[in-house]
Structures are given as structure tokens and as C-alpha cells.
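In: one predicted model, sequence on top.
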Amino acid sequence: MTSAEIYIKNKLEERRSSGAYRSLKPENSLIDFCSNDYLGFAHSAALKHNIETELQKNSANLNGSTGSRLISGNLNYTEELEKQIAAHHQYEAGLLFNSGYDANLGLLSSLAQRGDTIILDELIHASVIDGARLSYANRYSFKHNDLNSLEDKLKHAKGNCYVVVESVYSMDGDTPPLMDLLNVTEKYGAHLIVDEAHAVGLYPTGLIGHLGLQSRVFASVVTFGKALGCHGAIVLGSNLLREYLINFARSFIYTTATSFHQLAAIKVAYAFLNNAGEEISQLQKNITLFKKEINVNETYPLRTSDSAIQCIILKSNNKARELANILQAEELDVRAILSPTVASETERIRICLHAYNTTNQIIKLTSTINQFINVC
């Protein structure tokens, strides 16, 4: 073995011995309680049919985009779609990225400069952390949803300051006090950036739109791979911000543009979202039912969440994996979330509820969890 191979082997063995080894699993026929397909769009035959119809209407478009948007990959269709999405969320402008990871990477790495400050909630998504790392800015984190901790960091901020939070946190499912966050960031002249990945679908325009805060939020990131059932992302903000990202966001500039098929899927998914009142209502009912039926305790608590993401803290990789295995044996697809993805002693099962989950499925899920916790 070479020295590099020895290093790789040792690191993998360390991960196996700690119980944190990751592996890929193919699709299965279990009852879905783990995907981010909250409204069932990814499963929708009607959505698939409408995407095919949209492709047929625009049959002259190529299979691939042929290059970056600054070379050969830009289309009038793309720019019109960006305007439509921005209007849906009531922002001035938007810029499409190939994924939510690319959007956060491009936005954060290009926006903040040496001498500026980025302040992140400690539970922010890894893509935001990586984007901040690639900037030359000073970086701080504040305690999760803690306004006093945030204000303490804001007092030491230099240059242009950007505070970044999620409207629904991906691993806890909870929501920050956005009005209070805006008040404290504005007090110090900072700019709030909100990742809306897990809020769109729970709210048709995201939580920012639901609360009518677009004019006070500097930028918002919306992804299409969750409730919209397709792929990609958009950064929403001002026309000025859009122009800046076209010129300076490396994950936008130096990548092949989105294919037409993906653009068509996004457009059709937004048309479905505009008429998804029944699905959103059913999702809310399923969340209420789950919270009513689950019976947790102080040893293994349920995270406070009104979203589709519900987490039970098992406090060890082994316990989390044990409960996930029991649920999967009952044909319920729930996954364990292990450290280091989450902090040590916050290992958990992460349950994603959907509009298409039935009452019987949710009762079976909660009953199996309740039985496990009572025995423990």
C-alpha cells in the first residue's frame, strides 16, 4: 500500500470502530419516512406527465446545456423562469444554481471579503459552512436560535456583516425567531441570509414569504430537491445581488449550466405548488397526528418542531441505529443520523412526514417507536 492508501484505510477503520461508517443504500419498497419529498411531487405521475408535455412543447431545445451560462448555456427560458420564481416568492430577482450546495457555496464565498464578517447559527447546513470557509471573511457561530449569543457576536463584527440561518433546520426541524433575528441584525447594520430549503412546501412561498419579510431579508436560498420534487436551487434577492453573483460566484461561473429537462421540471413543479393546497393541508394534518401519537420521555426526547422533520434524540450511534433497524424491519423507512453529522450525544432518528403518508402508517410508526422507548 502507498502512504495515501494507508491513510485512507486507517481513517475508514476509525469510522467503522466509532460506529459512524457511512454506506450507500439502493432504493427499497419500505414506507417512506425518510425522504424530503414532503408533498409527494417526486412521486407524482401527473407532474411527470406535465414535464413531458413541457418538453414536447419545447422540443427544439438540446439534451444538454453545452456549456456554462456565460458561454453557450444561457436560454431565454432560463431567465424567464428566474423571473417567475422571484415573483412567486416576491423578490426582485433570482439566479439559478445547479444545487442548493452550489447556491450556498457561491453566495457565501463570493459575497464576504477579507475584513468582513459571517455569523452562522451553530446548526447551519454544511453547504453554508463550506461557503463561509471559502471566503476571506472573519467567521463566528452563535448558539442555536440564541439571540443573546448572536448579539454578542454582532458586537465584534467588522466590515460588512452577514448573518445566516435556516427557516426550518434540516436536522432538527425547528424554526428560528425570524422577526427577532431581523431586529437584532438590523440594530447592528448586518444583513440576514435565510436558507429556505425545508420551508418551501410547508409554506407555498417559504417562511419568509409567509411572514411577509422579503423586503428585510438580504438574500434567500430556495432549493427544488425537497418539496418541489426535482433538483436545483435559486438565490433570491435584488437585481444588484443577481448581477454580482453572475460576475463573482465561482460555483455559477465555472460550471456547466442546468439542462433544459431540469429547467422544465422546475417550471412545472412551481405550477403544481401554486395548486397544492390539499397536499399542504394533508401534510399539516399528518404532522399534528404524529405529534399527538408519539410518546417520548426525558431520556429520549422529541425535538420541538412544527415542520415535516421530527427527530427523536437517542444519544448514541448504537441506539439510533438500533431503533432505525427495528423500524425498517417493520417496513418503515426511517434512517439513523449519526455523529459526526450531528454532535456527539445528539444522535437520532430523523423522521420525515409527507402528505401521502396514511393514518395507519403514522400510527404504526409511532406505536413501534413508543414500544422501543418504553422498553429502554
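Out: Thanks, I have the structure now.
In: alpha carbons only for contacts and neighbour counts from here, please
Out: Will do.
In: for this structure, which segments count as strands?
Out: Residue ranges of the strands in the chain, as given by DSSP state E, are 31-32, 93-97, 117-121, 138-142, 161-166, 191-195, 219-223, 233-237, 309-313, 332-333, 335-337, 348-352.
In: what packs against the last one?
Out: Read that as strand 348-352. When contacts are defined as 3 or more C-alpha pairs under 8 Å, 6 or more residues apart in numbering; DSSP states H and E, strand 348-352 packs onto strand 309-313, helix 317-329, strand 335-337.
In: find the residue at the geometric middle of the chain.
Out: When C-alpha atoms, centre = their mean is applied to the chain, the residue found nearest the centroid is Ala197 (3.6 Å).
In: show me what contacts it?
Out: Contact partners of Ala197, counting by C-alpha atoms under 8 Å, 6 or more residues apart in numbering, are 100, 166-168, 221-224, 226.
In: with Leu70 instead?
Out: Ile253.
In: distance of it from Gly40?
Out: Computed with C-alpha to C-alpha, to the nearest Å, the distance linking Leu70 and Gly40 is 35 Å.
In: the closest residue to Ile85 other than its chain neighbours and Ala233, how far apart?
Out: Of all residues not flanking Ile85 in the chain, Gly94 sits nearest, at 7.3 Å (C-alpha to C-alpha, 6 or more residues apart in numbering). Look at Gly94 and Ala233: by C-alpha to C-alpha, they are 10 Å apart.
In: then this one, side by side with the first:
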Amino acid sequence: MPKFPTKLQQKIDERIRNNALRVLPGLSDRIDFSSNDYLGFSKASSIFSEAGAILERTVSQSNGATGSRLISGNHKLYGKVEALLCDFHNIEASVVFNSGYDANIGLFSSVPQRGDVILYDEFIHASIRDGIQMSNARAYKFKHNDLENLEMLMGKNVDGVKEVYVVTESVFSMDGDAPDLKKMLEIVERSDARLIIDEAHALGVIGENGAGMSQYLGLESRVFARVVTFGKAMGCHGAAVLGSSELITYLLNFARSLIYTTALPPHSLATILASYGKLKSLGAGDSQLLKLLNNIAFFKSEVLHKGLKEHFIDSDSAIQCCVIPGNDKVKLIAAQLQEKGFGVKAILSPTVPAGEERLRFCLHSYNSTVEISEVLGLLATFVI
């Protein structure tokens, strides 16, 4: 084998020195406090069976899509999924991408043009940052969920600019908190700017039917674009951009991560259909959604009861984060929790800023109150 490049080895060595080297974990049977499977859909036998039934009803035997959507891969299940998305999310048009990463890369690399401005929350998804870097627009970050800072940046950058795009998440993946979308939209509309919202961690969790934060607040018709992903609460794979018919036509013509990739296989689309069918049946009284909401409330009450509140970021979502500064310390505590059978993961710098390393607890409908109480009781022995 050729000698590995010195500069690349130095970057690996630096990660090792900072105790921040990423390695792929093995599967474990620990109590799940780390996956994004908030409703347990990824293991739902009813969804698995319904996906198979959909394939039998609608698709001839096929293991793959055979090409990109614009060549040979636009099989009939794509139309069914996109029609369902429009109906469920109360939107004019939608287009499915292979992943949330592909959706954000395609949207942000193609829509903002040279001379446009993008204002984005400093804690935005890495995929959005990467898409922004690929665009020709000027981009500026605003302080996390700080609307005053956003207004200040808009005042500096709106004059003479053709288009301004403001970008946020409805639930932030590393903090679990949410912006004030109503006030943000008011600020955006006053300047004739356009709001884009990533709903990855709100879909399936926020609102009576899990449609996400925008619909829960009744804002969907005023948002330029929404990104919904299916690999979290939906328990499957893929993503979609929701917006106007003009936006979707534009993406079909200019979003390279959609145009130049093999389409999803029929089974992936069938699973999305089955997962949405399950989600549509979830009402306020449904056991899975209600259990998740009850577990979130119980977790927060236990944090308070066990004297841990000062260590946790305030969140009403399924993501609850305990800040423990330092890669060494947070990794040690995560390992101790894992030794006791709890699947809690440490989030290290540089994924989060240095000094803001944390344990990230993802809550699910299938976690029990006993498990929640035990893991927080154990955590309290380490941090108090």
C-alpha cells in the first residue's frame, strides 16, 4: 500500500491527543437512550409487514431503482409518497431525496444565488453548513435562537440584496431546544426574506399527529421550504423538501444531489408509506405518542428531583442534554453509564464547541419510568 499522507496522519493524531477520535460502535443490548427511533417505528412489525404488502400490491419484483429518478429510477411509489407528503404536511409540492444530508446539500447548494445572503443559526445541522458552503451566496451565522442578533444581521445585510434566506431547525439536534418560530417568521417577513426550517427532529414528535413544529403552529403556508427526514421518528430512510411547485421544479432541475444519484429502491419508499400510515393513526390518545410525551415530562421532573437541572439544557423535546465540559470527563461518565447497561452517548468537541461537551439522552416511547429514574440517579452520583 502507498504511504499514508503525512498531513492526514497528523489530523488523526490530533484527534487522538484530544480524545476525540471517532470510531464505529458495535451493536449493543444496552437500554436505548441514544437512537433517534423516538416512537419505536424502526422495529415495528406492523410497519414491516405493511411495507411488504405495499410492494406486493404495487411493484413487480425489484431490488433496486436501476438509475437516477430522471433516467429510469422514478418508480411509481415515488408519486404515491410525494402525494401523501403533500396531503399530510398541507403543502403544494414535495420531492423525495435519498437522505436528509442529500436534501440539505441539494437545497442549499442550488437555491441561494450569487449576491444572495443566507443567515443561519450557529448550531445548524452540518449538512446545511456543507450545502451553504457549496452555494455562491454570502452566509452569516446568528447566535443560537437569538432573534435580536438575527434582526441586527438582517439590518446590515438586507439592503440591495436580491434574496435573503433565514435558516433554522424546529428542534435542534444537539441541544433539543427550539426557536420562537412565530417571532422569527415575523422578522423574516418584515424584510421580505424567506424562512427555511429543518424539521428532522420534530417530525413524529411535535403536534397531535406528529406533523412537525411548523404545522403545530399553523405556519406552514408562510415557510419557503421545510425539510423532513424519515430516518428518525419515522424509523426508515430518506427525506423530502416541502414547498411550492416552483421550488420543486427548480430542485428537479438544479439540485445535483437529486439529479446525479441512483434513486431509492422500492422497498425504502414502501416503508415510508407504511410509516406515515402508522403516524396518521397516532392521535393525542395513542399509546406510542402519549408514552413518549409522558416520558419527556417524567424525565424533566426527575432531572429537577435529583438536583441535575443546572447541568441540563432546557428542552421540551425528546432530546435532553447534560453538559459536562471536557472530552475526557464526558467520555468517562458515558462509559460508566454504559457499563451499568444504559446506552447513553457522549457528544464531543469538535461536534459541539469545546467546553460544551455533553451527554445526549434521546427519549423514546418504549423507555420505562424505572429506566429513566435509574439512569438519572446514576448520573447524579457522577456530576453532583
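Out: Yep, that arrived. Everything quoted here is computed from the prediction, not taken from an experiment.
In: sorry, back to before: how about the residue nearest to the centre of the first structure, what's its match in the second structure?
Out: Here Ala197 of the first structure is matched to Ala200 in the second structure, going by TM-score structural alignment.
In: surely Gly159 of the first structure meets Ile118?
Out: No - if you go by C-alpha atoms under 8 Å, Gly159 of the first structure and Ile118 don't touch, sitting 9.8 Å apart.
In: shared neighbours, the two?
Out: Joint contacts of Gly159 of the first structure and Ile118 (C-alpha under 8 Å, 6+ apart) do not exist.
In: and the two? which has more neighbours close in?
Out: Ile118 (30 against 15; other C-alpha atoms under 10 Å).
In: trace the more buried one over to the second structure, please.
Out: Aligned counterpart of Ile118 of the first structure in the second structure: Ile118 (TM-score structural alignment).
In: the helices in the first structure, which residues?
Out: Counting by DSSP state H, the first structure has helices at residues 3-17, 45-57, 76-89, 100-111, 126-134, 147-154, 178-187, 206-211, 239-248, 250-253, 260-273, 277-293, 317-329, 359-375.
In: how about those helices in CSV, adding distance to Glu27 of the first structure?
Out: Below are the helices of the first structure laid out as CSV (distance: least, C-alpha to C-alpha, whole Å):
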stretch, distance to Glu27 of the first structure
helix 3-17, 23
helix 45-57, 18
helix 76-89, 31
helix 100-111, 22
helix 126-134, 25
helix 147-154, 41
helix 178-187, 37
helix 206-211, 29
helix 239-248, 36
helix 250-253, 30
helix 260-273, 22
helix 277-293, 23
helix 317-329, 13
helix 359-375, 19
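In: deepest of those helices, which one?
Out: helix 100-111 (a mean of 24; mean count of other C-alpha atoms under 10 Å).
In: centre of the chain versus it, how much separation?
Out: 14 Å (C-alpha atoms, centre = their mean, to the nearest Å).
In: stretch 151-171 of the second structure now?
Out: For stretch 151-171 of the second structure, the distance to the chain centre is 22 Å (C-alpha atoms, centre = their mean).
In: next: stretch 130-142 of the first structure.
Out: 19 Å.
In: and if you look at stretch 172-191 of the first structure?
Out: Relative to the centre of its chain, stretch 172-191 of the first structure is centred 18 Å away, using C-alpha atoms, centre = their mean.
In: and what of stretch 241-252 of the first structure?
Out: Worked out by C-alpha atoms, centre = their mean, stretch 241-252 of the first structure lies 21 Å from the chain centre.
In: list the contacts of the residue nearest to Ile85 of the first structure.
Out: Gly94 of the first structure neighbours (C-alpha under 8 Å, 6+ apart): 82-83, 85-86, 234-239, 242.
In: try it again at 10 Å.
Out: 79, 81-87, 219-222, 233-239, 241-243 (C-alpha atoms under 10 Å, 6 or more residues apart in numbering).
In: over to Lys76 of the second structure?
Out: 58-59, 266, 269.
In: columns distance to Pro25 of the second structure on top of those, output as JSON lines?
Out: Formatted as JSON lines, these follow (distance: C-alpha to C-alpha, whole Å):
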{"residue": "Thr58", "distance to Pro25 of the second structure": "37"}
{"residue": "Val59", "distance to Pro25 of the second structure": "36"}
{"residue": "Pro266", "distance to Pro25 of the second structure": "29"}
{"residue": "Leu269", "distance to Pro25 of the second structure": "28"}
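In: from Val163 of the first structure, how far off is the residue mapped onto Arg226 of the second structure from the first structure?
Out: With TM-score structural alignment as the criterion, the equivalent of Arg226 of the second structure in the first structure is Ser220. The gap separating Ser220 of the first structure from Val163 of the first structure is 12 Å, by C-alpha to C-alpha.
In: those two: which is more packed in?
Out: Remark: of Ser220 of the first structure and Val163, Ser220 carries more neighbours, 26 against 23, as counted by other C-alpha under 10 Å.
In: go ahead and confirm that one touches Leu192.
Out: Yes - if you go by C-alpha atoms under 10 Å, Ser220 of the first structure and Leu192 touch, sitting 8.7 Å apart.
In: joint contacts of those two?
Out: 164-165.
In: mind listing the shared neighbours of Gly94 and Ala233 of the first structure?
Out: By C-alpha under 10 Å, 6+ apart, Gly94 of the first structure and Ala233 have these common neighbours: 221-222.
In: Val168 of the first structure matches what in the second structure?
Out: Alignment note (TM-score structural alignment): Val168 of the first structure maps to Val171 of the second structure.
In: could you find the closest non-adjacent residue to that match?
Out: Excluding its sequence neighbours, the residue lying closest to Val171 of the second structure (C-alpha to C-alpha, 6+ apart) is Ala178, at 4.8 Å.
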